[in-house]
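Undergrad: sequence first, predicted coordinates after that:
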Amino acid sequence: MSEKKTGLTRRGFLGTSGAAILGGAVLSQGVLNAAPGKATDQDALPRKWDETFDVVVVGSGFAALAAAIEAKKAGSSVAVLEKMKTAGGNSIINGGIFAVAGSPLQAKMGIKDSPELMAQDMIKAGLGLNHPDLVKLICEKSVEAFDWTVNELGMKFQEGEMVQEGGHTVQRSIKLPNSSGAGLVLPELAKLKSLGVEPRTQTLVTKIYRDKDGRVKGVQVREGYAFPKADSGKVKNIKARRAVVLAHGGFSQDVAYRMIQDPKLTAKFESTNQPGATSEMWREASRIGCNLIQGDWIQVGPWASPDEKGFGLAPHFAQEAAAMYGLWLNAKTGKRFVDELANRKVRADAIMMLMNKGENCIAFADSYGVSRLTKGIMDKLIQRGVVKKYDTLEDVASAYSMPLDAFKETIAKYNKNIREGVRDDVKNSVTLPKEVKPVETAPYYVSRLLPKVHHCMGGIYTNTAAQAMDVSTDKPIPSLYAAGESTGGVHGAVRLGSCAITDCIVMGRVAGQNAAKEKPWG
């Protein structure tokens, strides 16, 4: 399968100067750098395969499950390999918002949107490092991906309300059931089970077999693996008659590896990711000749809280209530310090800059802003002490040692602008949700802000057929596909919130469909 011409031009589709810029290949420490496409003693195929499948999928998140479903529907036998005890990866703890350009829900709300506008937003945030053909494909297929979740998986979405994540110029992010990635992962797992396939958990992939002819022909695994014990489990070899799909996610929990890419992201930074988000498959993909690009673009989520571990629930409040309908404040000055609807990098950098000066930041919303959240989330946040409730502005200022007069002046100015329809002097990069109202309805709610390592924008370079590209030839590696956070080039310097699900579903489906079309060997 060859990559199809997209016909995308800077002027014709995106109207932007974003170009297909390749980053440097990620270096792997202590790993054999075999010449791509050449077998070595380490790479030699096993004399005997323990099991055989048409398609082997590595990972069990959004992209992996979409690939597995499509490959199985196409008639292939499929194995889904997951190293952790439970399936779902980071996807199952995802924040649960899905970017769809031109969705039926937008139409009902009178929101005008298009794939072209979504692509412009993505490339603007990505600083032009996004590969335009990949962005175009994902944006154009976003509605198809949404329809797939409804028609194929039987999903139902909340109508009448959408999230406007930072960097999106309009409201286009649809809430998943329960505002959680589990709302999509569980239907994917159920669909896959109905097709006769269930993920093999505690199965660590330790090697990808790439033969003398350059084709990927299977994997070596440790079955019964107990994370993080590298030598646990029984070694087995699994043959992939048609193809291998890599959808293993990012490495945000691998401090050593992420510091190779970005030395600033030391162990002092927590991660929103599940513990298994480590670098084994990144290193292995590099070893067999995959072109890994833009590995040093690692996203830090600005809306996380120091008062809970991991991703938690605070991002729902900080983004969906405070950023959309409230304010983010510097507690030392009582003033706003950033456009609350700017992209994640802009906001995270602003918070970290203030933290370096010993200043703290908070997300602030009133009762109206909180009313926009999915039912039940605020109760959990209050019970856990992640969000605090206050009866008066004086109570808020006292709790966070904020200068009261400056705090009140900030809110008064913001409310005046909202009432008069004046473009605000801080929140000025996007069109505000039409439901925005002045912030004045007690009680008031606050969460503390602490950025956490969240998403790896870089990864395996693929074409629009989801084929993994060879670092030495710039051609597809035969029978190797990749999708989701294991790939690079889609999001560039900054991934806009809610675009991960779109990327994973679109490219996961493409990878699964094309993997099943490969001519079998042996």
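TA: Arrived safely.

Undergrad: contacts and neighbour counts: CA atoms only from here.
TA: Noted.

Undergrad: how far does stretch 217-237 stretch from start to finish?
TA: With Cα to Cα, to the nearest Å applied, stretch 217-237 spans 10 Å between its terminal residues.

Undergrad: another one to put next to it:
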Amino acid sequence: MTVPTVKPPPDRFDLEVELLIIGAGACGLIAALSAKETGQEVLVIEADAIPSGSTALSAGLIPAAGTKLQQAVGIDDSPAQFAADIQAKAHGENDQELVDLLAQNSADVIDWLAEVHGLPFSVVDDFDYPGHSSRRMHGLPTRAGAELIDALRSAAERADVDIICARRAETLFFADGLVHGIAARRPDGGVETIGCKRLILACNGFGGNRALVARHMPEIESGLWFGHDGNQGEAVLWADQIGAATRHLGAYQGHGNVAHPHGILITWATITEGGVQVNRAGKRFWNEAQGYSEAARAVLSQPGGEAFAIFDARIATIARQFEDFKRAEVQGAVKTANTLDELADALGLPADALSETMDNIPTDGTDGFGRTFGKTRLSPPHCGVRVTGALFHTQGGLQVDSSARVITRDGLPIPNLFAGGGAACGVSGRGDSGYLSGNGLLAAVVLGRIAGNAAAA
């Protein structure tokens, strides 16, 4: 990869537009839709051959509080409670203004996408996500990020948004405190310069840049990289060169339930509904209720950097609403057995130890790790998956104001530069323990909507 650079603008550009958006993930496409409906001339450039990004690798679930869909199924929720949940998970380390901004605008984005652009969202109402005090996850029918990206791309096409793929931005033209455009490389090696009046960075995080990961989050450096390889950190590297402020570069979304060696995300519903994780010795090793991001580090600390998710057929039925889980079953990652001894044999675990571990799970009580279990016990047939810990996405990035404008280190906004998605600082605090399910997509869709509207002002 060419190191991103910042240069003064050229005398002339190959192409000029009013609003340029770098990145055709969820943030970039939503920003484009928002800007287009105000009448702006919009161009989106995308490094991949087709829009995908980290969103396509996720479950595509967006948390939002107070939506019409929640109201329709009798779920009582509010932006204030959502904001409180975000801060509780992040130990109060987030900027309260940003947290409130995301929570208060979350419902409007979901309602707008559903009503104006026809995205068939529904609420995940059959299990709870760690840290959320209400059922507020909204997803499309397959509960897959690829479906979300496809739906957003189709909406952009219907709105006549221009998207040029296979163009990776390499140079930011910046002078006199303003962005003037970018230079992007074509697949044939040639370079095109694009001038713009306003620029939205909806490009990526930096999880695919191993040098930046080692520098900012060494505790996850050895984890499987499960995100999008295009996440090379152009935004934070440009920030250093133009004096833009960054924050929480050590924050990340991990996942400690990735089928190994298949590399398929196993929904955390397998755990929240009563499942557990054990190590190679057949023993539990932590409080799984803390969440799947925390699980990444916990699992990597075990022998071989692996663990085994143990659940049952009842939980597997819930998990099958996710395409990833069904794919894992097809590929043989999910083992099913009528007894624990048979499951232990299928997973290569010591049968006596696994049986003892499962017998010691309390019924309607709290265990020695501090996890509270309900009255429903795991029962045959039993299921299990060999898993490992992975880095999915970075959560730190450029600081933005309430209009999604990038802030300088002096605290002043750059008037025509906006950021969202992986390029902007999210709301997960300083490390991994503050990641609340859906934070990444929440910041992507809300900041994308705000940036697209603000760039039209």
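TA: Ah, there it is. What you see is a predicted model, and the numbers here were worked out from it, not measured in a lab.

Undergrad: the stretch 1-150 of the first structure: strands as residue ranges?
TA: 51-58, 78-81, 97-99 (DSSP state E, counting those that start in this stretch).

Undergrad: wait, the stretch 251-400 of the second structure
TA: 252-259, 264-265, 276-278, 306-312, 334-337, 382-394, 397-398.

Undergrad: so which of these is nearest Phe369 of the second structure?
TA: Nearest of the strands of the stretch 251-400 of the second structure to Phe369 of the second structure, taken as Cα to Cα: strand 276-278 at 11.8 Å.

Undergrad: ok now the closest one, how far from the chain's centre?
TA: In terms of Cα atoms, centre = their mean, to the nearest Å, the centre of strand 276-278 of the second structure is found 24 Å from the chain centre.

Undergrad: what's the answer for stretch 118-138 of the first structure, then?
TA: With Cα atoms, centre = their mean, you get 15 Å for stretch 118-138 of the first structure.

Undergrad: which residues in the second structure does it align to?
TA: Mapping stretch 118-138 of the first structure onto the second structure (TM-score structural alignment) gives residues 82-102.

Undergrad: related to what we said a few turns ago, adding mean neighbour count and distance to Ser52 of the second structure, write the strands of the stretch 251-400 of the second structure out as CSV.
TA: As requested, these are exported to CSV (neighbours: other Cα atoms under 10 Å; distance: least, Cα to Cα, whole Å):
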stretch, mean neighbour count, distance to Ser52 of the second structure
strand 252-259, 28, 18
strand 264-265, 22, 17
strand 276-278, 25, 31
strand 306-312, 26, 28
strand 334-337, 20, 27
strand 382-394, 27, 14
strand 397-398, 29, 20
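
Undergrad: can I get these in CSV with distance to Ala346 of the second structure?
TA: Shown next, in CSV, are these (distance: least, Cα to Cα, whole Å):
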stretch, distance to Ala346 of the second structure
strand 252-259, 15
strand 264-265, 19
strand 276-278, 14
strand 306-312, 11
strand 334-337, 7
strand 382-394, 9
strand 397-398, 43
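
Undergrad: of all those, which one is nearest Ile242 of the second structure?
TA: It is, among these and with distance given as Cα to Cα, strand 397-398, at 11.5 Å.

Undergrad: correct me, but Gln220 of the first structure touches Thr206?
TA: Yes - counting by Cα atoms under 8 Å, Gln220 of the first structure touches Thr206, with 5.6 Å between them.

Undergrad: more neighbours, those two?
TA: When Gln220 of the first structure and Thr206 are compared for neighbours, Gln220 comes out ahead with 21 against 17, by other Cα atoms under 10 Å.

Undergrad: just give the closest residue to that one, not the sequence neighbours.
TA: For Gln220 of the first structure, ignoring the flanking residues on the chain, the nearest one in space by Cα to Cα, 6 or more residues apart in numbering is Asn237 at 4.5 Å.

Undergrad: any idea which helix is longest in the second structure?
TA: helix 96-115 (DSSP state H).

Undergrad: what's the mean deviation for that one versus the first structure?
TA: Compared with the first structure after fitting, helix 96-115 of the second structure has a mean deviation of 1.2 Å; criterion: mean Cα distance after the TM-score superposition for the first structure.

Undergrad: tell me the buried residues in that helix?
TA: For helix 96-115 of the second structure, the neighbour count (16 or more other Cα atoms under 10 Å) marks 98-111, 113-114 as buried.

Undergrad: helices or strands up against that helix?
TA: helix 79-89, helix 439-454 (3 or more Cα pairs under 8 Å, 6 or more residues apart in numbering; DSSP states H and E).
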